[in-house]
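>>> Sequence isn't available, so here's the structure alone:
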């Protein structure tokens, strides 16, 4: 390249820059959902669990998805589609799901690209507590 200058890919942060969290919160991935994925903390609300599960889909963490599924509905294995690229999350409504609740719901729209075509998943997920931790129960489209 002339003059030794290099153009940086606009889709990637500069080396050493913390990567943003896929869930859309302003914190870095490591400070936001990454800490839940690593097991350093548990999500304190149903909304944060839903955001962390979306991020798990985005970063390909099937183990976290399985671990945060309610025991009564937990699949033996979670397989992710490697062709699916998750591109954004919109939280539309939250009911219950705080430190003072035993259940909660989150309505959201998750955006993705599959085989070059954009799409979205609109869902209302239900969450409950198991042993004090929030877990995903089920969903309605």
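Happy to help now that I have it. Computed from a predicted model, the values in this text were never measured in an experiment.
>>> Going by C-alpha atoms from here, please, whenever you check contacts or count neighbours.
OK.
>>> Going by length in residues, pull out the top helix of the protein.
Ranked by residue count, the top helix of the chain under DSSP state H comes out as helix 46-59.
>>> Next, the buried residues of that one.
Within helix 46-59, the residues that qualify as buried are 46-59, counting by 16 or more other C-alpha atoms under 10 Å.
>>> Number of residues surrounding residue 88?
When neighbours are defined as other C-alpha atoms under 10 Å, residue 88 has 16 of them.
>>> another structure for you, compare them:
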């Protein structure tokens, strides 16, 4: 997957919906996390912001929010792959006062004219007080 620069929301840029599906504008939702204005308060919020990072091509954010023991040395995103929708099915812990959490989700994408999905159970932990992605188990329908 080829690395792309994230599309950053600025005051002169038209308001666009956040890719995570929250219904908020990108700049008021995941864009704030991508720009380091804040950090994820919950595991689900981190999951949504990581999906959005894939959607806007922000590999730096993905690496920054990956647990130090499982983070790859580098991440190259495929410019042909377009992440189009995120469905969250449930969470296990991952709240404001938790140290671990999990999110079950399906991410939809389009690649080379074909549609696809990724269905996973991802685990998150707090590292240095912030939520980070640890690992995932792929699920089948």
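Looks like it arrived, so ask away. All figures in this text were calculated on a predicted structure; none of them were measured in a lab.
>>> before we move on, back to that, and the longest helix of structure 1 against structure 2, how far off on average?
Overlaying structure 2 shows helix 46-59 of structure 1 at a mean distance of 0.2 Å from the equivalent residues (mean C-alpha distance after the TM-score superposition for structure 1).
>>> next structured bit after that helix?
helix 62-67 (DSSP states H and E).
>>> on that earlier part again, for the buried residues of helix 46-59 of structure 1, could you give me JSON lines that also reports distance to residue 120 of structure 1?
Supplementary listing: the buried residues of helix 46-59 of structure 1 in JSON lines, determined by distance: C-alpha to C-alpha, whole Å:
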{"residue": "46", "distance to residue 120 of structure 1": "21"}
{"residue": "47", "distance to residue 120 of structure 1": "19"}
{"residue": "48", "distance to residue 120 of structure 1": "20"}
{"residue": "49", "distance to residue 120 of structure 1": "20"}
{"residue": "50", "distance to residue 120 of structure 1": "16"}
{"residue": "51", "distance to residue 120 of structure 1": "16"}
{"residue": "52", "distance to residue 120 of structure 1": "18"}
{"residue": "53", "distance to residue 120 of structure 1": "16"}
{"residue": "54", "distance to residue 120 of structure 1": "13"}
{"residue": "55", "distance to residue 120 of structure 1": "15"}
{"residue": "56", "distance to residue 120 of structure 1": "17"}
{"residue": "57", "distance to residue 120 of structure 1": "14"}
{"residue": "58", "distance to residue 120 of structure 1": "14"}
{"residue": "59", "distance to residue 120 of structure 1": "17"}
